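Trainee: Below are the sequence and a predicted model; questions follow.
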Amino acid sequence: MNACLRFGIVRRVVKPLLLLLLLQCSMVQAVTGPEVAQLLNTRYSSTPQACPGNHAAYFCSGVLVSGLMGGLPIRFWEHTDNAIALGARSFSYLRRDQGIRSLTQDGGMVFSDPFTAISQGKSLDVLCAYPLMTSIHGNYGCGTGGSLDDPGSCAALGVSDAAGWLTHFQQQGQQPALQCSLSSRIATQFRASLLAHEQLGGSWVTQPNQVQIRNWDAQAPAQVPVQALFYDTTRPGGLRVAQHNQRDYHAATGQWLPILRLDLAGVDGAVFGFNLQDQLYLGYEVARRLSARYFDTAITCADGRPSFYCNGVLLRGTDATALYHSWNPSHYSIANGGVSTTFLRADSRVPRPVWPQGFLFKEVAAPAIHPTTLRCGYPYDGHTGLMPDPCAGYGRCADLGVNSLETWMQLYQTRPYESCSFAPTADGLQLLMEVRKTATMPPYDWNEFILLTWPQDIPEQLPIDAVFYSHEAYYPNDSLAGARYLQDDYFKMTGRFWPIVQLDLRATDDLVFSFTPDDQCLADSCPPPPQAAGVQSMESWFREHGQ
């Protein structure tokens, strides 16, 4: 039964809250990431002194967040030894009128407001409030002097408003470790904690405040009132920690929490944002999209352009090494103006890639800051590495009158690696595919499509869909480790995420491209695997083959 309809919950809620709870119940259904960001921005911008029923402001406004460190041996909803000892965990309360501009961690989790938590049958108990971050112990981390029901420590000192708190703080030498905590049960005292934070002035205002929240049942993660994960866009590394936590939560509950971007300097209260590219589950959609293009064998696109503009998948195999960034063109490609790729499609008869890892491009028509440009194609390995022009080494098919399968077979059947190059037209691509369907497959059984060389060091501008790994490569190696290194290298250079997908060109279940969350590099670092081929042999291969 929906928690909103449980008699026990309705019975416990005071009448002034009943209407608001019923409204909240209509929002319990799953919402999208952009909708969550919008809801949080609305709460962040709302600045009432108190909420309906004379409840503290955090019941209906502001956002409760908790910083999360990476590298801990526990999952983010589980409690540290310190939290277990205290019986509570520390959060910060973000609101537009608080002036907070930084947090203590690169990212963290966002809790729903108590009204929403109640409507979902979840527990959320805010125990006390500090105007500044602190590490006080005592009763739930609220200090001494309070009661179990209301553990705030200020009341025992005769402090109940902002002026009193500021006076006490001055008397303690402005040491955050000696501040007292105000009640979160009494709306006026929680309001006093917010006013005291703002009236501190100076650099104090930009520092985070702190509220203590009672520990929840760590064995029931789906019942934790967590609404989203976030990372601070001004600090490096937060996205990876958020993705690690997103994976763990999904593995435990089957639910995906949205990852949000947080920028506390956001204009007009828009401090939370959502980007699909940040989400770990993006990989499922990318794999589906790649598969759809792979199995689409139309000769032309809907707009009449050659098929590679809308279907098939261009693959750029590469080594995984710290000697260079793998998305950069080699010096051979810079010299001759062409980057070698392989065109994958259900009718291309490509049984394996050359390298066990690399990149998968979006369709050529995909919008990008630096779009790909296809120069020409070869039905088999064109040995283009040392050609001054990789599309003219053995001539262009159109110039040589090679415009039929019969002509190509007569000229190149016995020397397939010396084929003329086909033009990037619908007719040229179709004839190339006919050659691959008909001719005897040589040992180097992949095709070669030449892209126009792009500038160095522009990974975020390239239309790349994913990193791939394959267990069936011509040069086998620890392909997953190689793909993780490429993903890690890209993340460290750009702060962005390319999903890793597995490529299986021999799949019998149509899962040519598949995504698994556990394949992703979610550790602090993913080193390159030992090289299966020495530097000298790799250099020789690139020089001869261009790929």
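Mentor: Yep, it's here.

Trainee: For the rest of this, base every contact and every neighbour count on C-alpha atoms.
Mentor: OK.

Trainee: where along the stretch 251-400 of the chain do the helices fall?
Mentor: Ranges of helices in the stretch 251-400 of the chain, per DSSP state H, counting those that start in this stretch, are 282-295, 331-336, 397-400.

Trainee: what about versus this one:
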Amino acid sequence: MTTMIISDGRPPITRPIKTKRAPRTFSRLIYLTALAGLTFNALAEPGDDIAAEMTRYYLSTVESCADGQRPAYYCSGLMIKNTRARPGHYAWNPGRAAVSSGGTSFIYLRADTRFNNPDANTLNGFVFYPYGHAHPPIKKAPQVLCAFPLTTWTHKRDDKGCGDQFDTSAVETSCEALNIHTAEDWVDDHLKTDGNLRKQCGFREVSGRFEEKGAQHFYASLKARSLLLKNSDQLEYDTFETPNKLRLSTWAENPDSLPIMAFFYVDDPYLGSGLAAAQQDQLDWVVENKRAYTPIIKITYPATMKEHAVFTFNQADQRICPTYFDSSRWVLKESKWWLVVTPSACSQAVALFNSQAASKELLALHGADAELNALAPGQSIAEQLQCLASKYRSAGEWNLAPWRSAEGLTQAQVLAADCQP
């Protein structure tokens, strides 16, 4: 494809357009009922794809994966880690307690194990891909050490959070050691303790290395919740108000690969929103640590047993865009090359435009172009982009003058110069 270049009376000069597939401009709530027949390729934005994918995994209530040889978390459901913001600490790195115990806590959300907001004091965190569907595939994921049908204060249990509960006089052990291998047996045992969450046993043989046995025991931990929901009105209420609990082996800081599918936040009517913390996590992950683009998804937990969880991608929630430009081309005017760019839908909607990330994208596309090097570059692309995003966010095209310099100028002075310092 070619385009006409402005030539001021001289013969027209043509240069190929550098372009990307233009994404759709919509951002919408992904409702469960609308997604039953959708394929991921039907949605254009990476965040929309992830919201749809999360919904699909949530709705999938399979008993096992890989022909019964892998637990259900390899192909269905969502493993969710709630985190709290701490200065100088990346959210995906294990905390002191996790390092000390060797285990870290997750919850597992699926349509047949639904619950309302699992931790009203935690408003954000991250979500793992099902292990068999990680993008890109990973060779070694954190091992799932044990699964409890209901939360059980695992930070007060020994054996990496899977063993004896410190707050009881009895000695808690694994379900397998008690000859409990089915959901029915687990419910019978749990009711004998009057539903004491601290005294419940956890299934220990739930990792992929146990193959068929691991798949059966993990599903038993899920089915046990379904049985409790059908037992009595009180047990139904208590179970819905109480999430399950998984313990995963603690990983090292900043591992080469970690199957993070999305960062998430929730809105709480009393405690506020976790969006700002999720935006910081996304910025840390993508920009500071140079990882692949990972979207922020809003999770709305069901308020009643008749409702489902909802996963929402909104461009305005993002701190980083997957791409900042749909296309870019060189235009020659008054003997100087201008770079004309078409901002992406995300660029025009994202709450805080990241000019550094946007300028890196353009330099990756055009850093070796002769047009860029025809005149000494002024090192002001980031400043011009920040100005253009501030003044002309909704414009269909932005004009950049790479030779102009912003050295010694404040952003206010760049704005006063109408983005052409």
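Mentor: In hand now; what should we look at? Note that this is a predicted model, so its numbers are computed, not measured.

Trainee: TM-score them against each other, please.
Mentor: For these two chains in superposition, a TM-score of 0.58 is obtained (TM-score structural alignment, normalised by the length of structure 2); 279 aligned residues with a Cα RMSD of 3.8 Å.

Trainee: Tabulate the helices of the stretch 251-400 of structure 1 in a markdown table, adding columns for distance to G71 of structure 1 and mean neighbour count.
Mentor: Rendered in a markdown table, the data for those read as follows (distance: least, Cα to Cα, whole Å; neighbours: other Cα atoms under 10 Å):
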| stretch | distance to G71 of structure 1 | mean neighbour count |
| --- | --- | --- |
| helix 282-295 | 23 | 19 |
| helix 331-336 | 39 | 18 |
| helix 397-400 | 57 | 14 |
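
Trainee: can you redo those as TSV with distance to G70 of structure 1?
Mentor: As requested, the helices of the stretch 251-400 of structure 1 are arranged in TSV below (distance: least, Cα to Cα, whole Å):
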stretch	distance to G70 of structure 1
helix 282-295	22
helix 331-336	38
helix 397-400	56
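
Trainee: nearest to N275 of structure 1, of the ones you listed?
Mentor: Across the helices of the stretch 251-400 of structure 1, the minimum distance to N275 of structure 1, taken as Cα to Cα, is reached by helix 282-295, at 10.3 Å.

Trainee: residues in contact with A134 of structure 2?
Mentor: By Cα atoms under 8 Å, 6 or more residues apart in numbering, A134 of structure 2 lies in contact with P259, M261.

Trainee: of all the helices of the stretch 251-400 of structure 1, which lies closest to Y140 of structure 1?
Mentor: Among the helices of the stretch 251-400 of structure 1, helix 282-295 comes nearest to Y140 of structure 1, with 39.3 Å by Cα to Cα.

Trainee: From the contact counts, what lies against the closest one?
Mentor: With contacts defined as 3 or more Cα pairs under 8 Å, 6 or more residues apart in numbering; DSSP states H and E, helix 282-295 of structure 1 has these neighbours: strand 313-317, strand 500-503, strand 513-515.

Trainee: Give me the buried positions along the second one.
Mentor: Residues I500, V501, Q502, L503 are the ones in strand 500-503 of structure 1 that count as buried (16 or more other Cα atoms under 10 Å).

Trainee: Report the distance from it to the chain centre.
Mentor: If you compare the mean C-alpha spot of strand 500-503 of structure 1 with that of the full chain, they lie 16 Å apart, counting by Cα atoms, centre = their mean, to the nearest Å.

Trainee: With the longest one instead?
Mentor: The gap between the average C-alpha position of strand 313-317 of structure 1 and the chain average comes to 22 Å, counting by Cα atoms, centre = their mean.

Trainee: and that strand, which stretch of structure 2?
Mentor: Matched against structure 2 by TM-score structural alignment, strand 313-317 of structure 1 finds no partner residues.

Trainee: Map A85 of structure 2 across to structure 1 for me.
Mentor: In structure 1, the residue matched to A85 of structure 2 (TM-score structural alignment) is G70.

Trainee: wait, its match sits on V241?
Mentor: Yes. Taking Cα atoms under 8 Å as the definition, G70 of structure 1 is a contact partner of V241 at 5.5 Å.

Trainee: returning to what we had before: would you tell me which of the helices of the stretch 251-400 of structure 1 gets closest to A507 of structure 1?
Mentor: Closest to A507 of structure 1 of the helices of the stretch 251-400 of structure 1 is helix 282-295 (Cα to Cα; 11.7 Å).

Trainee: and K437 of structure 1, that one's in a helix?
Mentor: Yes. The assignment for K437 of structure 1, made by DSSP: H, G, I helix; E, B strand; the rest coil, places it in a helix.
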